[in-house]
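Asks: coords below, sequence missing:
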């Protein structure tokens, strides 16, 4: 029994000793914690904002008939681009052809009456005072004027008839891509009807409407006026599509709305993009990275910072004694992989870029010099090096 008790108590005594030893071991036991470190250096960095928005067509025309009649032909292929003025639909034109013929006959009749009226007036002007009274001369002048007016009316009627005949061929008002027809051959359509026959959408170029908070616009203006941000010659815009693909196209600022949305508190900023391959279509949601200018500051890799509820970011620095110290700073903007910080740091500060999730203030650090690629990938370095050149930021 004594042997059995000894065998049972021995493991428990060893476990108690181990726990006691662990309780006496200070945090970070086992030596300093290894952590990647980069030395910060102030430089010129791009100031970017990320905005969301939606694509909209530069031209989007609803096609409706301007005369009454029956559709006799659909003259286009949906989805295939057409030029401005290209025929899309044909309306039965027989009635309109007859109207043109009648208007031409009326014009010839009116023109035939002008010659005799002009000749009579010329005769009367020669014989006035010798058998032709002033009243007769005035009547001759009136007759000629009425004949000429009848010609003008007939010409206008003929022009109207020809316009109506021409409108029996419904043409595209803009260059673009027509949608599927909403009518079939044999359907009766009426002038100015509410239902469009089809729509024609111009896809190249295309507008992208982005939304920016009015408060942020005011903040940016204040920073530009104070000199903290220097605006560039033009805004550089990089567009990301719904699938994360970066759009290969050039965007230029088209307009800025003069109103703030009462529901969202945002201002609409419109950019115009070349879209030769029709990648962007109206209604598509997009995300844009807009470079507003440059500022002097530090690039803090996003992997080395924790965003706080008040808009600051928490970072970890290694002090002169290689101990971890936390610091909160306020970013002025960001790039794809880094925050931009203008104040609260100094050249030579050593930023911890990994192994920071479970750090405590005062933890002893064994710094390992690393570098960061423009994509934010950590690479070991033989000696401490500065952070990536800020000018290379996206």
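Replies: Cool, got the structure. In this text the structure is predicted, and so the values were computed from the model without any measurement. Numbers count the residues shown, from 1 in each chain.
Asks: C-alpha from now on. contacts and neighbour counts both.
Replies: Noted.
Asks: after the top strand by length along the chain comes which helix or strand?
Replies: In the chain, taking DSSP state E as the definition, the longest strand is strand 285-301. The C-terminal neighbour of strand 285-301 among helices and strands, as given by DSSP states H and E, is strand 306-307.
Asks: Who are the packing partners of that next one?
Replies: Packing partners of strand 306-307 (3 or more Cα pairs under 8 Å, 6 or more residues apart in numbering; DSSP states H and E): strand 313-318.
Asks: tell me the angle the strand it packs on makes with strand 285-301.
Replies: 30 degrees (axes from the mean of the first three to the mean of the last three Cα atoms, to 10 degrees).
Asks: I'd like the next helix or strand past strand 313-318.
Replies: Next in sequence after strand 313-318, counting helices and strands by DSSP H and E, comes strand 324-329.
Asks: Other residues contacting that following strand?
Replies: The contact list for strand 324-329 (Cα atoms under 8 Å, 6 or more residues apart in numbering) reads 312-319, 341, 343-344, 359-365.
Asks: hmm, try it at 6 Å
Replies: The contact list for strand 324-329, computed with Cα atoms under 6 Å, 6 or more residues apart in numbering, reads 312, 313, 314, 315, 316, 317, 318, 361, 362, 363.
Asks: Now do that strand: distance to the chain's middle.
Replies: On the basis of Cα atoms, centre = their mean, to the nearest Å, strand 324-329 sits 38 Å off its chain's mean C-alpha point.
Asks: hang on, the earlier thing: now the contacts of strand 324-329 as TSV including neighbour count?
Replies: Compiled in TSV, the contacts of strand 324-329 are given as follows (neighbours: other Cα atoms under 10 Å):
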residue	neighbour count
312	16
313	20
314	15
315	23
316	24
317	21
318	23
361	11
362	16
363	18
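Asks: Put this next to the previous one:
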């Protein structure tokens, strides 16, 4: 028994000695550096028509023709509806007859005035000349009124042909041939919507906008001359055109606390439709910041973002202040400094103050940790 106890005690001492001599854990590190990083924000958005017109009749009558196919493009001036013109044609003929009579009256009054002026003092008094002049003025006023009546009659006749005021896509007709319509009625005959280009309204929280203003004021962010946006559709596909900022709203929504900004996109294939929801990434400009790989960070339940750095051979956990993301990294403005070593691999057993052995590594374009030797080896694209 004494022999067995002695050997057991010796094994315990040997194990303790081995543990005491274990080397510090190895972590892969990269050196942080300050760089110009695109400053973007990701926000939800909704497509809205850049122009949309409800077509209403401006004269009363019976619909005699629907001149378009629903869902097909129409150009400015294309005929959409025709209204029975017979009444308005008759009104125009009557107005033209009255106009002709008014012109004849003017000619007669001009001739009468001329004769009166020639005969003044030889059988014609000044009162007769004044009367002839007054008759001419009345005839000219009647002519002017008849001209206006003729123009209005012609306009009403032209309005029996209802055309599209914009280029776009015409929706379903809300009337049929034979229906009676009224001038300026509440119900639209149809709606024409411009789909190319199309606008997208993007909403950003007012707190984020204020933070961006602070970043610009402190020179942390430089705003681009042209602010653009890209879209991700509901299917996850990226929309194949960039949008240009058109205008920014001047009010903050009382219900959402957000401010709207409108971007315009080319939409020749009509992929975007009004009312469609999208996810937008707005390119605001560039920021001088440190890019910290997302895989090297942790997010606490409180929302705090942390990462490990190695200082004088010991692990140290830092709280990070980020203003967004770029590719696979956080855009960090505070918490770490250029030149420090960030731990990106072997993070599982790190604790504050533990001594570590560092190995320089790199991140590939997909954010995956690679050994420097593997990256330098020609034709080798797999991690060991």
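Replies: Yes, it's here. Quantities reported herein were computed from a predicted structural model and do not represent experimental measurements.
Asks: Need the TM-score from the superposition.
Replies: The TM-score (TM-score structural alignment, normalised by the length of the second structure) is 0.85; 362 aligned residues with a Cα RMSD of 2.8 Å.
Asks: Reformat the contacts of strand 324-329 of the first structure into TSV and put distance to residue 77 of the first structure next to each item.
Replies: Output for the contacts of strand 324-329 of the first structure, formatted as TSV (distance: Cα to Cα, whole Å):
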residue	distance to residue 77 of the first structure
312	56
313	56
314	59
315	60
316	63
317	65
318	68
361	70
362	73
363	71
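Asks: Sketch out the helices for the stretch 151-300 of the second structure, chain order is fine.
Replies: Taking DSSP state H, counting those that start in this stretch, the helices of the stretch 151-300 of the second structure run over residues 206-217.
Asks: in it, which spans are strands?
Replies: For the stretch 151-300 of the second structure, the strands defined by DSSP state E, counting those that start in this stretch cover 161-163, 168-170, 180-181, 190-205, 221-232, 243-252, 258-265, 277-293, 297-299.
Asks: matching residues in the first structure for the shortest one?
Replies: To tie it back to what came earlier, the one meant is strand 180-181 of the second structure. Counting by TM-score structural alignment, strand 180-181 of the second structure pairs with residues 188-189 of the first structure.
Asks: what residues does the matching stretch touch?
Replies: Here stretch 188-189 of the first structure makes contact (Cα under 6 Å, 6+ apart) with 68, 69, 70.
Asks: run the last query once more with 8 Å
Replies: Outside stretch 188-189 of the first structure, the residues that reach it (Cα under 8 Å, 6+ apart) are 65, 67, 68, 69, 70, 71.
Asks: So what touches stretch 186-195 of the second structure?
Replies: For stretch 186-195 of the second structure, the surrounding residues in contact (Cα under 8 Å, 6+ apart) are 49-57, 164, 166-175, 267-268, 270, 272-273.
Asks: I'd like to know which of the residues you listed are buried.
Replies: 49-53, 55-57, 164, 166-171, 173, 175, 267, 272-273 (16 or more other Cα atoms under 10 Å).
Asks: residues touching the residue sitting nearest the centre point of the first structure, list them.
Replies: The first structure has residue 208 as the residue nearest its centroid, 1.7 Å off, counting by Cα atoms, centre = their mean. Neighbour list for residue 208 of the first structure: 53, 54, 55, 56, 270, 271, 272, 273 [criterion: Cα under 8 Å, 6+ apart].
Asks: ok, 7 Å please
Replies: With contacts defined as Cα atoms under 7 Å, 6 or more residues apart in numbering, residue 208 of the first structure is in contact with 53, 54, 55, 56, 270, 271, 272.
Asks: How about it, nearest residue that isn't a chain neighbour?
Replies: In space, and not counting its chain neighbours, residue 208 of the first structure is closest to residue 55: 4.3 Å by Cα to Cα, 6 or more residues apart in numbering.
Asks: what does the one you found align to in the second structure?
Replies: Alignment note (TM-score structural alignment): residue 55 of the first structure maps to residue 47 of the second structure.
Asks: same question, residue 204 of the first structure
Replies: Alignment note (TM-score structural alignment): residue 204 of the first structure maps to residue 196 of the second structure.
Asks: Give the burial count for that match, as a bare number.
Replies: 22 (other Cα atoms under 10 Å).
Asks: how about the nearest residue to it, chain neighbours excluded?
Replies: Closest residue to residue 196 of the second structure apart from its sequence neighbours, by Cα to Cα, 6+ apart: residue 267 at 4.7 Å.
Asks: which residue in the first structure lines up with that neighbour?
Replies: With TM-score structural alignment as the criterion, the equivalent of residue 267 of the second structure in the first structure is residue 275.
Asks: try residue 136 of the second structure
Replies: Applying TM-score structural alignment, one finds that residue 136 of the second structure aligns to residue 144 in the first structure.
Asks: Now residue 62 of the second structure: closest residue in space that isn't a chain neighbour?
Replies: In space, and not counting its chain neighbours, residue 62 of the second structure is closest to residue 180: 4.4 Å by Cα to Cα, 6+ apart.
Asks: Same question for residue 197 of the second structure.
Replies: Leaving aside its sequence neighbours, residue 197 of the second structure sits nearest to residue 266 (Cα to Cα, 6+ apart; 4.6 Å).
Asks: ditto for residue 288 of the first structure
Replies: Excluding its sequence neighbours, the residue lying closest to residue 288 of the first structure (Cα to Cα, 6+ apart) is residue 239, at 4.4 Å.
Asks: do residue 95 of the second structure as well
Replies: Take residue 95 of the second structure and drop its neighbours on the chain: the residue closest to it by Cα to Cα, 6+ apart is residue 150, 4.7 Å away.
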